[in-house]
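**Student:** pasting a predicted model and its sequence here:
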Amino acid sequence: MKIKMFVLYGGKSVEHEVSLRTAFTVLGSIDREKFDVFPIYITQQEGAWCCCGIQERPHATIDELVMRPESVSPSQSMGSVLLRYMSGEGKKVVLPLLHGSNGEDGTVQGLMELLDIPYVGNGVLSAALTLDKAVSKQLLAQAGIRQTDHISFRLEQWSEEREQWLDRLERALGYPCYVKPATLGSSIGISRCEDKDALIRGIEFAFRFDRKLVIEREVAGREIQVAVMGNERPLASLPGEFIHRHRFFDFESKYMDKELVMSIPAELPAGVMERIREYAVQAYSALCCSGLARVDFFLGEDGQLYLNEINALPGFTGTSMYPVMWERTNGTAYSELIEKLIDYAFMRHADKLTVQYAR
């Protein structure tokens, strides 16, 4: 009997568009001889759930992924999808392809835990930790992993003590620096600031997307990425990097630039490649990750490695770093990689079933 695979995508998130791109590639790569595929679209404005049953063949365009909900009420639409499609018998797994808030942050993972359905990727705790840059940096610092200098603060602190925070940022970090929403990815809401006026504009802009920010000192050098996969014994891929002409690798640069070139494996000095892979696994374990994550580093001009961040649901299109790094590392094809991640989901769920809930 085929495994029922429920693919969640879209979502009430500013990264909705990125999720559609990921879902389009994943849905086009799943082996329908092994899986009955149920695409579940979540609207951006209301967070309503939509499902039209089994998808016999992949969509021809990304636009076809967008469905209209029977009800705009998230609770009613979610309940309808859960009862009609996900409550049936048989082996099943959920593949959450939801980037950013309301999907990558532990919320959907918590729902799957309550429903007792295996799901791909990080659990509740690790999903929440990795999405919150401020909290993850604290834990990584405790694990002894070097990071770039940074400061975090909340909207109410900025509103009440604006000049004090500006003075602290200029003294501690200087320019150029980067302003980042604490709980977003895909470089959305990020600004590179070279002076005080730009810093103020960047902070005000970032607060449109989040109520907590992280400000980081710029590290002159290269950005190196590593794909990690696994549960208790995670594996790290060969490191890679994008070769590009942009001073700031923002959303448009990542997703619109047709001249991006992947260098995998990245050309690195002797010994640096293995150190990056070792640190990636160390950071992955420190944040209790499972399933998959992409770990991003800066290799400074001083030769030092600085961990930038961990992305618990990296981009998964055909031109995204994560799947290509595994293909270049050990020949794992895109569709094979998806099935490996599903296997990790089943293994984690089976391990959970061994836990006793009564004395």
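**Tutor:** Cool, got the structure.
**Student:** going by C-alpha atoms from here, please, whenever you check contacts or count neighbours.
**Tutor:** Fine.
**Student:** which stretches of the stretch 51-200 of the chain form strands?
**Tutor:** Along the stretch 51-200 of the chain, the stretches classed as strands by DSSP state E, counting those that start in this stretch are 92-97, 150-154, 177-181, 191-193.
**Student:** who does the last one touch, helix- and strand-wise?
**Tutor:** To tie it back to what came earlier, the one meant is strand 191-193. The elements that strand 191-193 packs onto, with contact taken as 3 or more C-alpha pairs under 8 Å, 6 or more residues apart in numbering; DSSP states H and E, are strand 177-181, helix 196-206.
**Student:** out of those, the one nearest Tyr322 is which?
**Tutor:** strand 177-181 (22.3 Å; C-alpha to C-alpha).
**Student:** counting contacts, what elements does the closest one pack onto?
**Tutor:** Counting by 3+ C-alpha pairs under 8 Å, 6+ apart, strand 177-181 packs on strand 191-193, helix 196-206, strand 212-217.
**Student:** returning to that earlier point: buried deepest among the helices and strands packed on strand 191-193, which one?
**Tutor:** Each of these was scored by mean neighbour count; the highest is strand 177-181, a mean of 26, by mean count of other C-alpha atoms under 10 Å.
**Student:** ok, longest helix in the chain?
**Tutor:** As assigned by DSSP state H, the longest helix anywhere in the chain is helix 334-352.
**Student:** in that helix, what's buried?
**Tutor:** Buried residues in helix 334-352, counting neighbours by 16 or more other C-alpha atoms under 10 Å, are found at 334-335, 337-338, 340-346, 348-349.
**Student:** hold the first one in mind and look at this next one:
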Amino acid sequence: MGDLASLSERISVIKLATSLSKTRIGLLFFSKTTFPFESSIFKIGDKGTFTTEEALCKLKKINVSAIFIALHGAFGEDGRIQGLLDWIGIPYTGSGCFACALAMNKIRAKAVVKSFGVRVAEHIIFTQDNWSWDRTDACSSVAKALGFPVVIKPASQGSSVGVTIAKDEKEFLDGIEIAFEWDREVLVEKFIKGKEVTCGIWDCQEGLPPKPLPLTEICPKTSSFFDYTAKYTPGATDEITPARLDETLTRKVQEMAILAHKAISCEMWSRSDFIVDDEGPVWIEINTIPGLTPTSLYPQEAQCAGISYKEMVKAFVEFALRKRIS
């Protein structure tokens, strides 16, 4: 299963607000994540990197009440760390192992969400096993079924890693090779021209159904789509919250985001991405652990709904603690 790299740098004891002042929360995060409470980093050993078995033993000895997960991509967002924490009985923020694993696989997630009546883009799937003998017919198949341009995606990556847009057969072949560097399955989708928006779901209040947050409109300035560079380069994208959509379209996107959240079995929160064309919203994918810096898309939407960053994080922690009780 691999190592949990530099775990000692990613675990903190968090001293929360008064109501949670005696709670010990383990924090798994990337370096740019902001935690809006007084915190003190502690080392769990002299060794900077641990095997999975060593890390799990040390986590148990630390005796944290819950884990706050703010990781992306493989091992962080794909259900594996969630499964490990389930195994050793430590509750955590966010969706469970199954939902995270399903959401991470764009092909399977898309099939499930489509079965709930949500509009998705037409697509073709390629695997490394059949690509070697199928590539001669692939271009004609894609051109006939989808037309160019198309969007090429590794099946199980986040942050738009390995994603390209191909305008012709040559770019298609190049894009497929790039995607196969990241995954054994590749999703090729019909390019949808329209406005890109995202909708967060707030689902951490006990006894209340999930509710949609205001939409954010995404307008990349330096890229043709919301790629890795556009997501993580300051100033590369304009993010407009609330999105410039009429009330009917906004409500439709929010309804679809709730359907996707439920279809994937997400908990606590999620964020679905859409393209809105002349026929309405098209669901693209769902994120079980959206970005968590104060200026990330989900916190922006929460702020627009009147939920401060500090209130948001506190609600997430309380959600995890209720998991332990149940």
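**Tutor:** Alright, I've got the coordinates. Keep in mind that this is a model prediction, so the values were computed, not measured.
**Student:** what's the TM-score here?
**Tutor:** Comparison of the two superposed chains (TM-score structural alignment, normalised by the length of structure 2) gives a TM-score of 0.87, and 302 aligned residues with a C-alpha RMSD of 2.0 Å.
**Student:** distance to Gly303 of structure 1 added to the strands of the stretch 51-200 of structure 1, as a markdown table?
**Tutor:** Written out in a markdown table, the entries for these read as follows (distance: least, C-alpha to C-alpha, whole Å):
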| stretch | distance to Gly303 of structure 1 |
| --- | --- |
| strand 92-97 | 36 |
| strand 150-154 | 19 |
| strand 177-181 | 20 |
| strand 191-193 | 23 |
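**Student:** most neighbours per residue, which of these?
**Tutor:** With neighbours defined by mean count of other C-alpha under 10 Å, none of those is more surrounded on average than strand 177-181, at a mean of 26.
**Student:** okay, the angle between it and strand 212-217?
**Tutor:** Taking axes from the mean of the first three to the mean of the last three C-alpha atoms, to 10 degrees, one finds strand 177-181 of structure 1 and strand 212-217 inclined to each other by 160 degrees.
**Student:** ranges for the helices of the stretch 1-150 of structure 2?
**Tutor:** Counting by DSSP state H, counting those that start in this stretch, residue ranges of the helices within the stretch 1-150 of structure 2 are 52-62, 80-88, 97-104, 106-115, 128-145.
**Student:** and the fourth one, how far from structure 1 on average?
**Tutor:** In the superposition with structure 1, the average deviation recorded for helix 106-115 of structure 2 is 0.6 Å (mean C-alpha distance after the TM-score superposition for structure 1).
**Student:** that helix corresponds to what range in structure 1?
**Tutor:** The counterpart of helix 106-115 of structure 2 in structure 1, using TM-score structural alignment, spans residues 133-142.
**Student:** and for the last one?
**Tutor:** Alignment note (TM-score structural alignment): helix 128-145 of structure 2 is matched to residues 155-172 of structure 1.
**Student:** what comes into contact with the matching stretch?
**Tutor:** Residues outside stretch 155-172 of structure 1 that contact it (C-alpha atoms under 8 Å, 6 or more residues apart in numbering) are 151, 196, 207, 211-212, 215.
**Student:** and the furthest pair within the residues you listed?
**Tutor:** Of all pairs drawn from the contacts of stretch 155-172 of structure 1, the greatest distance, 20.6 Å, lies between Lys196 and Arg211 (C-alpha to C-alpha).
**Student:** A helix includes Ile307 of structure 2, no?
**Tutor:** No - applying DSSP: H, G, I helix; E, B strand; the rest coil, one finds Ile307 of structure 2 to be coil, outside a helix.
**Student:** what's the counterpart of it in structure 1?
**Tutor:** The alignment partner of Ile307 of structure 2 in structure 1, by TM-score structural alignment, is Thr332.
**Student:** find the residue closest to that match in space, skipping its chain neighbours.
**Tutor:** The spatially closest residue to Thr332 of structure 1, leaving aside those adjacent along the chain, is Trp326, at 5.8 Å (C-alpha to C-alpha, 6 or more residues apart in numbering).
**Student:** wait, Tyr178 of structure 1 touches Leu213, no?
**Tutor:** No - counting by C-alpha atoms under 8 Å, no contact exists between Tyr178 of structure 1 and Leu213, whose distance comes to 10.3 Å.
**Student:** show me the contacts for Ile224 of structure 1.
**Tutor:** Ile224 of structure 1 is in contact with 239-241, 266, 296-299, counting by C-alpha under 8 Å, 6+ apart.
**Student:** out of these, which comes closest to Leu98 of structure 1?
**Tutor:** When the contacts of Ile224 of structure 1 are compared against Leu98 of structure 1 (criterion: C-alpha to C-alpha), the nearest one is Asp296, at 19.8 Å.
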